[in-house]
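1. Sequence and predicted model, in that order:
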Amino acid sequence: MLEQLHVKDLALIEDVWLDFSAGMTVMTGETGAGKTALVGALKLLVGERADSSAVRSGAAEALVEGMFKDAGTEVLVKRRVGADGRSRCVIDDEMASVSALGERIGPLVDLHGQHDHQALLRPATHVGYLDRWIGETAVAALSVYRTALDGYRGAVERLAELEEASRSAASELDRLTLMVDDIARVDPRAGEDSELEAGLPALLHAERLAEAA
């Protein structure tokens, strides 16, 4: 369910916030009021192609934000489209790809209209429809699954960190082993450093001593 929509500098829209409640919402207006622009904003949030020509004249970029509720969880998504054609997506304060945006929000929005593809034709939406048809049992199972998935992903990240630490430790061990081998080849004697320091002045003045001799 779409709970809130924020559109800024998109087509004719300068800056507008819309709050939605449960049930049906109807928006009407004369030609040029911005109805099509709002639909275009929703299309951006479901991962459709961004067109820089849709950025409001004089603006550096267009911004569309949407707050959705999915199985009791709020999801905040943002899509920025620059006048230079660059597009950036954010899902719950984390950068995301356009395809990831479509996969996450696409199943929550069904756009009906001429030439618009229908959600029923997208296999990725079928599981969501089945979950909603099953009801609370599916919602509870989905919550358990997501918790387990988050735990798994956290474990994978931790494993990667430990493996990297292990590789770093192995590299440091190799470096220290080489140093020990070098020292062993030199085979230093106790007190040798004092002898070398005592002979250093003679070495520094070796040329003068040779000339004097």
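-> The structure has been received and is ready for your questions. The shown structure was predicted, so the numbers you read here are calculated from the model rather than taken from an experiment.
2. going forward, measure contacts and count neighbours with C-alpha atoms only.
-> Fine.
3. Do a quick rundown of the helices in the protein.
-> For the chain, applying DSSP state H gives helices covering 35-45, 98-105, 126-134, 136-186, 192-204, 206-212.
4. Turn those helices into TSV, including mean neighbour count.
-> Converted to TSV, these look like this (neighbours: other Cα atoms under 10 Å):
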stretch	mean neighbour count
helix 35-45	19
helix 98-105	18
helix 126-134	13
helix 136-186	12
helix 192-204	11
helix 206-212	10
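5. for comparison:
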Amino acid sequence: MLQSLSIRDIVLIEALDLEFGSGLTVLTGETGAGKSILLDSLGLALGNRADSGLVRQGTEKAQVTASFEAPAAGSRLAATLSDNDIEIEPGEALIIKRSVKADGGSRAFINDQPCSATLLRAVGGQLIEIHGQHDDRGMINPKGHRALLDAFAGVEGAAVGDAFQAWQAAKTALEQAKQDQESAEKDREYLEHSVAELAKFGPEPGEEQELALERATMMKGEKLTGDLEAIRSAFDGSNGGLASLRSAARRLDRIADDHPLLKEALESLDRSIIDASEAEEKLNDAAAALIFDPQRLDDMETRLFDLRGLARKHRVEPDKLSELLDELQGKLAAISDGGKTMEGLE
């Protein structure tokens, strides 16, 4: 509400201070009494064009000050002021001051803060609506309908905008969810088949490398088996080389005291037996590691062939098959949960 209007050096008015009470105020007078000057002065304060013709003759500048009730918290006007760093304390009036010089320059202030004419018009348009004989009425201007509706609903400010944005986001998400659901439903049969196939096969990360290494080792074992058996036979049995060395060491031990050279020979023979025993152990270990099992080799080759074939079918690396299974299971679960998701979005 307009509380007061102070005019200085506007056309014929040297100084005028008006106080307005609540309710209807009527200013009457004959033609030419100056009623329109009051409206022109108020329009200047509300951001109308600063016409130097308003300056009273013989003065350097004209000035108008209008005082209004502070806007309600959360109102569109309060938001406009806040967006422009103009804060009004509770109970404080909103004071607009506008001056125009005789040379045409003008300045504007809102609560003693300088402001542009554009901001002044934006604020003034929310404070007062002037109806004239040839003026459009703001209530029939579509540009103001949204503000009137928000004001009537008591939701001026960001509340409606936030709600609208949330609605649009949910609407977009719902439409996307429906598209995803329709697309997923088309893929359900493929997903179910692929998940069942991969789950039955049970691929493991790193399995290809392990199978390839074991296969290569077993194939080496097949090639080396004959040579290893021939070498190990030289150590085995009562007539084997190691058994002969041990028998010779026992016989030499009985006569070693008879001559120093025999003792030296026994010591050398003992070292040979130790080295030969270590060699035998390593040969046995190698034979165990390179053991050839035709059935195991066949199973490995089949598994490796199927693993690589499955990877080619799904266009991934063999090591990625387990990840693919998890991904497809997730998509399949999403199809089942899609209805619940859409219910929430709706």
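-> Yes, it's here. Bear in mind the structure is a predicted one, so any value in this text is a computation, not a measurement.
6. Quick TM-score on the pair, please.
-> Here the TM-score for the pair of chains, by TM-score structural alignment, normalised by the length of structure 1, is 0.59; 140 aligned residues with a Cα RMSD of 2.4 Å.
7. okay if I get the helices of structure 1 as JSON lines plus distance to S57 of structure 1?
-> Below are the helices of structure 1 laid out as JSON lines (distance: least, Cα to Cα, whole Å):
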{"stretch": "helix 35-45", "distance to S57 of structure 1": "14"}
{"stretch": "helix 98-105", "distance to S57 of structure 1": "24"}
{"stretch": "helix 126-134", "distance to S57 of structure 1": "39"}
{"stretch": "helix 136-186", "distance to S57 of structure 1": "42"}
{"stretch": "helix 192-204", "distance to S57 of structure 1": "78"}
{"stretch": "helix 206-212", "distance to S57 of structure 1": "82"}
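8. Quick check: which of those is nearest to A83 of structure 1?
-> Ranking the helices of structure 1 by distance to A83 of structure 1, with Cα to Cα as the measure, places helix 35-45 first at 14.9 Å.
9. check the fit of that closest one onto structure 2 and give the mean distance.
-> Helix 35-45 of structure 1, aligned to structure 2 and superposed, deviates on average by 0.8 Å (mean Cα distance after the TM-score superposition for structure 1).
10. number of nearby residues for T28 of structure 1?
-> Counted by other Cα atoms under 10 Å, the residues lying close to T28 of structure 1 total 8.
11. And for the one 3 residues further on?
-> Taking other Cα under 10 Å as the criterion, the count of residues near T31 of structure 1 is 8.
12. Kindly state which residue of structure 2 is aligned to it.
-> Counting by TM-score structural alignment, T31 of structure 1 lines up with T31 in structure 2.
13. residues contacting its match?
-> By Cα atoms under 8 Å, 6 or more residues apart in numbering, the contact set of T31 of structure 2 is empty.
14. Check the spacing between it and L39 of structure 2 real quick.
-> As judged by Cα to Cα, to the nearest Å, T31 of structure 2 and L39 of structure 2 stand 14 Å apart.
15. Please list all residues in contact with the aligned partner of S97 of structure 1 in structure 2.
-> Mapped onto structure 2 by TM-score structural alignment, S97 of structure 1 lines up with S116. The contact partners of S116 of structure 2, by Cα under 8 Å, 6+ apart, come to A108.
16. swap the cut-off to 10 Å and go again
-> 47, 107-110, 122 (Cα atoms under 10 Å, 6 or more residues apart in numbering).
17. And it, how close does it get to A50 of structure 2?
-> For S116 of structure 2, the distance to A50 of structure 2 - Cα to Cα - is 12 Å.
18. Spell out which residues are contacts of both of these two.
-> If you check S116 of structure 2 and A50 against Cα under 10 Å, 6+ apart, the residues they both contact are R107.
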